[in-house]
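Predicted model, plus sequence, below.
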Amino acid sequence: MLIDSTHFTPGLSLAGGLIIGLAAAVLVLFNGRIAGISGIFGGLLSLPRNDSGWRLAFVAGLVIAPIVAGLLGKPAIADIEANWGVILVAGFLVGLGARYASGCTSGHGVCGISRGSLRSLVATLTFMAAGLLTVVVHQHLIGG
C-alpha cells in the first residue's frame, strides 16, 4: 500500500473530526437539533420556516469555511474528473439515498451512531458498503 505523504494529513484530519464532533454536540445540547446536513438544508426548503436563522448560519458556515481556510493557507481544490451531467446525476442519487435513509452520512454517521441509534448504524454501514462497491466497480470493471 502506497501512502501519498502530500495528502496524508492525520493531524488536520483529527482536528477537523474534533471540530465536527464539537459542533454536532453543541447543536444538539443547546438547540436540541441533529447536525445532519440533509435535514438542515431540507428544513430551509420546507414551509413554515420558523427556524431558518440557525439553518442559514449552518449552511453559510459550510460555504464560508473552505473560503477562509483557502485564505489562511493552501486552498483545497477538488479535482473532479467528471462532466456536469455525471455530477448532477450523482448529486440527485445522493439526495435520493439520503431521503430514503431518513438522513445523510453526517446525520447518521456522526450524530446517530454517537447517540447509539441502531437505524443510524445500519444506514452508515449501508452508505459505506455502497461507496466501497462503487469504487470497486469503477476501478476494476469500468477501468477508472
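Good, I have the coordinates.

From now on I want contacts and neighbour counts done on CA atoms only, so please keep to that.
Noted.

what's the distance between residue 43 and residue 81?
Distance of residue 43 to residue 81, given as Cα to Cα, to the nearest Å: 31 Å.

Please say which of those two ends up with more neighbours.
Ranked by neighbour count (other Cα atoms under 10 Å), residue 43 and residue 81 place residue 43 first, with 17 against 8.

Put this next to the previous one:
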Amino acid sequence: MESFTPLSAALGGSLIGLAAAVLWLGNGRIAGISGIFGQLLPPAQTVVWRLVFLVALVATTFAAAKLFPGLGVGGDVAARLVKAPAALGLPTPVWLAIAGLLTGIGTKVGNGCTSGHGVCGLARLSLRSLVAVVVFFGVAIITVAVTGVV
C-alpha cells in the first residue's frame, strides 16, 4: 500500500467504468466477469461476444503490462505473489487453488463477482449488490487485519 498513486487508480477506475458502460450501452449486458466467463461452458447462444470480451480483457492487460511495466505495482517493484501463511502448512499453489475455488463458489452463490456487484450493481442501485459489496469488503478488511498482509 506504500505505493498508492491516485492518478493511476483514478485512470484505471475510469477505464473500468467506461468499459462497463460501453458493454452495457453497446450490447445491453452487465460487465460481470464471472457471469461472462461462466456462460462459456456450456456454450450459450451468446458465446462470441463473451469470447471477444474476455480475449480483449486478457490481451490489453498483457499489453499494458509490457508497455507500462511499473504501472500499478509500485514503480520499480516487480509484481509477485504473496506466499501462503506458513502456519497452515500448505504450499502456495494449493492455497491459491483453495482461494480460487472459494471465489468461484462465492460468485455462483452470490450471483456475481466484484466487478458485477461493485461496479455495475452499485451503479444500478441494486440492494443485492450493496449487501454483496459490504460483505466481501468486510471479509477482506478482517482478512488483512488477521493476516497483516496488504
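On my side now, so go ahead. Worth saying up front: this structure is predicted, and the values here are computed from it rather than measured.

Post the TM-score for the overlay when you can.
Superposed pair, TM-score by TM-score structural alignment, normalised by the length of structure 1: 0.86. Supporting alignment: 136 aligned residues with a Cα RMSD of 1.8 Å.

Let's verify residue 4 of structure 2: helix, strand, or coil?
coil (DSSP: H, G, I helix; E, B strand; the rest coil).

What is the equivalent residue in structure 1 for it?
Matched to structure 1 by TM-score structural alignment, residue 4 of structure 2 sits across from residue 8.

Quick check: the aligned residue for residue 135 of structure 2 in structure 1?
Aligned partner of residue 135 of structure 2 by TM-score structural alignment: residue 126.

who's in contact with the counterpart of residue 40 of structure 2 in structure 1?
Counting by TM-score structural alignment, residue 40 of structure 2 lines up with residue 44 in structure 1. Contacts for residue 44 of structure 1 (Cα atoms under 8 Å, 6 or more residues apart in numbering) come out as 52, 55-56.

10 Å instead, please
Listed by Cα atoms under 10 Å, 6 or more residues apart in numbering, the contact set of residue 44 of structure 1 reads 38, 50-56, 59.

Residue 57 of structure 1 too?
Counting by Cα under 10 Å, 6+ apart, residue 57 of structure 1 has contacts residue 63.

Just give me the match in structure 2 for it.
Aligning on TM-score structural alignment places residue 57 of structure 1 opposite residue 52 in structure 2.

surely the match of residue 135 of structure 2 meets residue 101?
Yes - the pair residue 126 of structure 1 and residue 101 qualifies as a contact (Cα atoms under 10 Å) at a distance of 9.4 Å.

Common neighbours of the two, please.
residue 120.

Mind checking which of those two has more residues around it?
When neighbours are counted by other Cα under 10 Å, residue 126 of structure 1 and residue 101 differ, and residue 101 comes out ahead with 18 against 13.

Alignment lookup: that one to structure 2.
When structure 2 is aligned by TM-score structural alignment, residue 101 of structure 1 is paired with residue 110.

Apart from its chain neighbours, what residue comes closest to that match?
The shortest distance from residue 110 of structure 2 to any non-neighbouring residue, by Cα to Cα, 6 or more residues apart in numbering, is to residue 132 (7.1 Å).
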